[in-house]
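S.K.: Provided below for reference: sequence and predicted model.
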Amino acid sequence: MIIQTEIVDLATPTGTMRTYVYRPQAEGAYPAIIYYSEIFQQTAPIARSAAIMAGHGFVVLVPEVFHELNPIGTVLAYDDEGKNKGNADKFAKPLESHDSDVVAMYEFLQQQTYCTGNVGAMGVCIGGHLAYRAAINPNIKAACCLYATDIHSGTLPSQPGGDSLTRTKEISGELMMIWGKQDPHVPDEGRFLIHQNLIDSKVHFSWHEFNAAHAFMRDEGLDRYDPELALTVYKMAVDLFRKTLLA
């Protein structure tokens, strides 16, 4: 499926959020996926990943996740400087501000004739956490969360009782949780904590662990990238969203 791209600047309670839109060229209305990046914002690998999902018949929005903290259009490099800045941004933005970003994107999508109004979320690394967090919003019908960081630790800033692990019981859509067992950012005990919490919260979810490193989906930096596994996971994500968003 051939796609097209555009840029929209959405108003949020915490400032303008540049958002990149990927969608099929063919006329019609398609379900949507909010695609959350790593701490580096929309790098080339994230853009390619969003394009892959859009090419399977989805409207894909990639927001600048730390829009309050950077000039519009900021992309951080995959180096120590970029990593340090991204991690600082991660701990500077309260989770509640990500919640209001979800509302802004959802409301935008409801106004577009090319969208059916059904919305899911997907993300990698901190973006996996933000996809999980987005699913707290009852309008998000499904989320694919890839090696989601910082859920188990509860270390991201939020109001008392507002961390994502505590609020898991509010999730009504279907989750797909995908992990690399050789990921040092989410050790065994962290994954076990999240898994048990999902069970206790009676969330509808599937759980998948692979022999892979953190960021195994990223097609830049070949020490981690697993192309065959990435193709498998893309297919899993497409199947999830076709099941939940096309109904």
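M.R.: Received, thanks.
S.K.: Only C-alpha atoms from now on, for both contacts and neighbour counts.
M.R.: OK.
S.K.: Tell me which stretches of this protein form strands.
M.R.: With strands called from DSSP state E, the chain shows them at 3-12, 15-24, 30-36, 59-63, 115-124, 140-146, 174-180, 205-210.
S.K.: I would like the residues contacting the second one, please.
M.R.: Contacting residues not belonging to strand 15-24 are listed as 1-11, 50-51, 54-55, 57-65, 67-68, 72-73 [CA atoms under 8 Å, 6 or more residues apart in numbering].
S.K.: ok so, going back, would you list the strands of the chain in JSON lines and tack on distance to Pro45 and mean neighbour count?
M.R.: What follows is the strands of the chain, written out as JSON lines (distance: least, CA to CA, whole Å; neighbours: other CA atoms under 10 Å):
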{"stretch": "strand 3-12", "distance to Pro45": "15", "mean neighbour count": "14"}
{"stretch": "strand 15-24", "distance to Pro45": "14", "mean neighbour count": "21"}
{"stretch": "strand 30-36", "distance to Pro45": "12", "mean neighbour count": "27"}
{"stretch": "strand 59-63", "distance to Pro45": "12", "mean neighbour count": "27"}
{"stretch": "strand 115-124", "distance to Pro45": "11", "mean neighbour count": "24"}
{"stretch": "strand 140-146", "distance to Pro45": "15", "mean neighbour count": "28"}
{"stretch": "strand 174-180", "distance to Pro45": "18", "mean neighbour count": "21"}
{"stretch": "strand 205-210", "distance to Pro45": "21", "mean neighbour count": "13"}
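S.K.: Included below, for side-by-side comparison, is a second structure:
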Amino acid sequence: MAGQDISIKTDTGESFVGYLSLPASGQGPGVVVIQEIFGVNKVMRDIADTYAAQGYVALCPDLFWRIEPGISITDQTEAEWKQAFDLFQKFDVPAGVKDIQATISHLRKQSACTGKVGAVGFCLGGLLAYLSATRTDSDASVGYYGVGIESKLDEAAKISRPLMLHIAGEDEYCGKEAQAQIHAGLDSHSRVTLHDYPGMNHAFARNGGAHYDSAAATLANKRTGDFFSAHLSA
């Protein structure tokens, strides 16, 4: 089924847009797809469509709406990278997490959503997926190469539902020291699973990106798929 833009309400009554993709059956567990710094672009919509094809009700919220609604850029030009980093610098993380909670709550109320609701995020979204595990009622969360998680490890005690993180060994935005801090802070947590991808750079799972690696992306996506199958069934 083709995806469509829908309206999501915040707890203060404001509204923002999300891209909704439904499975062929029209029903399934929910997955919130959390954007990178390029907005709800084709990459994110394709990911939502992929989850829908796997039987999930996938919803990708526009988390940059407070700065500029409707951002949809690529990673293909220097100008777009500059715009993306500018958006990243302006982004209000706590407000973004609240928008993710609003998106989760929206999915839970939909008749199409038959089971639990999880979250999966990439880059900036990887950090937000971690924070979804500490600050929202997401039933299971997955973060790909999250940026800045090491600065939020004091929240690890709040994780009560399953969390999986994919860590790129040569991530230019999450260096060796940060990776070591993440492992030290989370390895012993009973609800957290960490996977390392030696030799991989940031965004190794971004199809079409400069650091895309098919084998690593396939492995990470399979692990995510198995994780969601285990934790999001009705």
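M.R.: Looks like it arrived, so ask away. Computed from a predicted structure; not experimentally measured.
S.K.: hmm, back to that, closest to Ala237 of the first structure out of the strands of the first structure?
M.R.: Distances from Ala237 of the first structure to each of the strands of the first structure were compared using CA to CA; the shortest belongs to strand 140-146, at 6.3 Å.
S.K.: In the second structure, which residues correspond to that closest one?
M.R.: In the comparison with the second structure, strand 140-146 of the first structure aligns to the range 138-144 (TM-score structural alignment).
S.K.: Can you give me the neighbour number for the aligned residue in the first structure for Asp49 of the second structure?
M.R.: With TM-score structural alignment as the criterion, Asp49 of the second structure lines up with Ala51 in the first structure. Each residue near Ala51 of the first structure was counted by other CA atoms under 10 Å, and the total is 22.
S.K.: so Ala51 of the first structure touches Ile33, yeah?
M.R.: No - applying CA atoms under 8 Å as the test, Ala51 of the first structure and Ile33 come out as separate, 11.4 Å apart.
S.K.: Please enumerate the shared neighbours of these two.
M.R.: When CA under 8 Å, 6+ apart defines a contact, the residues bordering Ala51 of the first structure and Ile33 alike are Val60.
S.K.: Tell me roughly how far the longest helix anywhere in the first structure lies from the second structure on average.
M.R.: Counting by DSSP state H, the longest helix found in the first structure is helix 227-245. Following the fit onto the second structure, the mean deviation recorded for helix 227-245 of the first structure is 1.1 Å by mean CA distance after the TM-score superposition for the first structure.
S.K.: what range in the second structure matches that helix?
M.R.: Going by TM-score structural alignment, helix 227-245 of the first structure sits over residues 214-232 in the second structure.
S.K.: Please list the residues outside the matching stretch that contact it.
M.R.: By CA under 8 Å, 6+ apart, the list of residues contacting stretch 214-232 of the second structure reads 29-30, 115-118, 139-140, 142, 162, 164, 166, 197, 200, 204-206.
S.K.: Give me the buried stretch members for that stretch, please.
M.R.: Residues of stretch 214-232 of the second structure classed as buried by neighbour count (16 or more other CA atoms under 10 Å): 216-217, 220, 223-224, 227-228, 231-232.
S.K.: now those as TSV including distance to Ser190 of the second structure?
M.R.: Rendered in TSV, the data for those read as follows (distance: CA to CA, whole Å):
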residue	distance to Ser190 of the second structure
Ala216	25
Ala217	25
Ala220	20
Arg223	17
Thr224	17
Phe227	15
Phe228	17
His231	15
Leu232	18
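S.K.: got a list of what the match of Asp49 of the second structure touches?
M.R.: Applying CA under 8 Å, 6+ apart, the residues contacting Ala51 of the first structure are 3, 22-23, 60.
S.K.: Quick check: closest non-adjacent residue to the spatially most central residue of the first structure.
M.R.: Closest residue to the average C-alpha location of the first structure: Gly123 at 2.3 Å, with CA atoms, centre = their mean. Using CA to CA, 6 or more residues apart in numbering and skipping residues adjacent in sequence, the residue nearest Gly123 of the first structure is Tyr36, 4.3 Å away.
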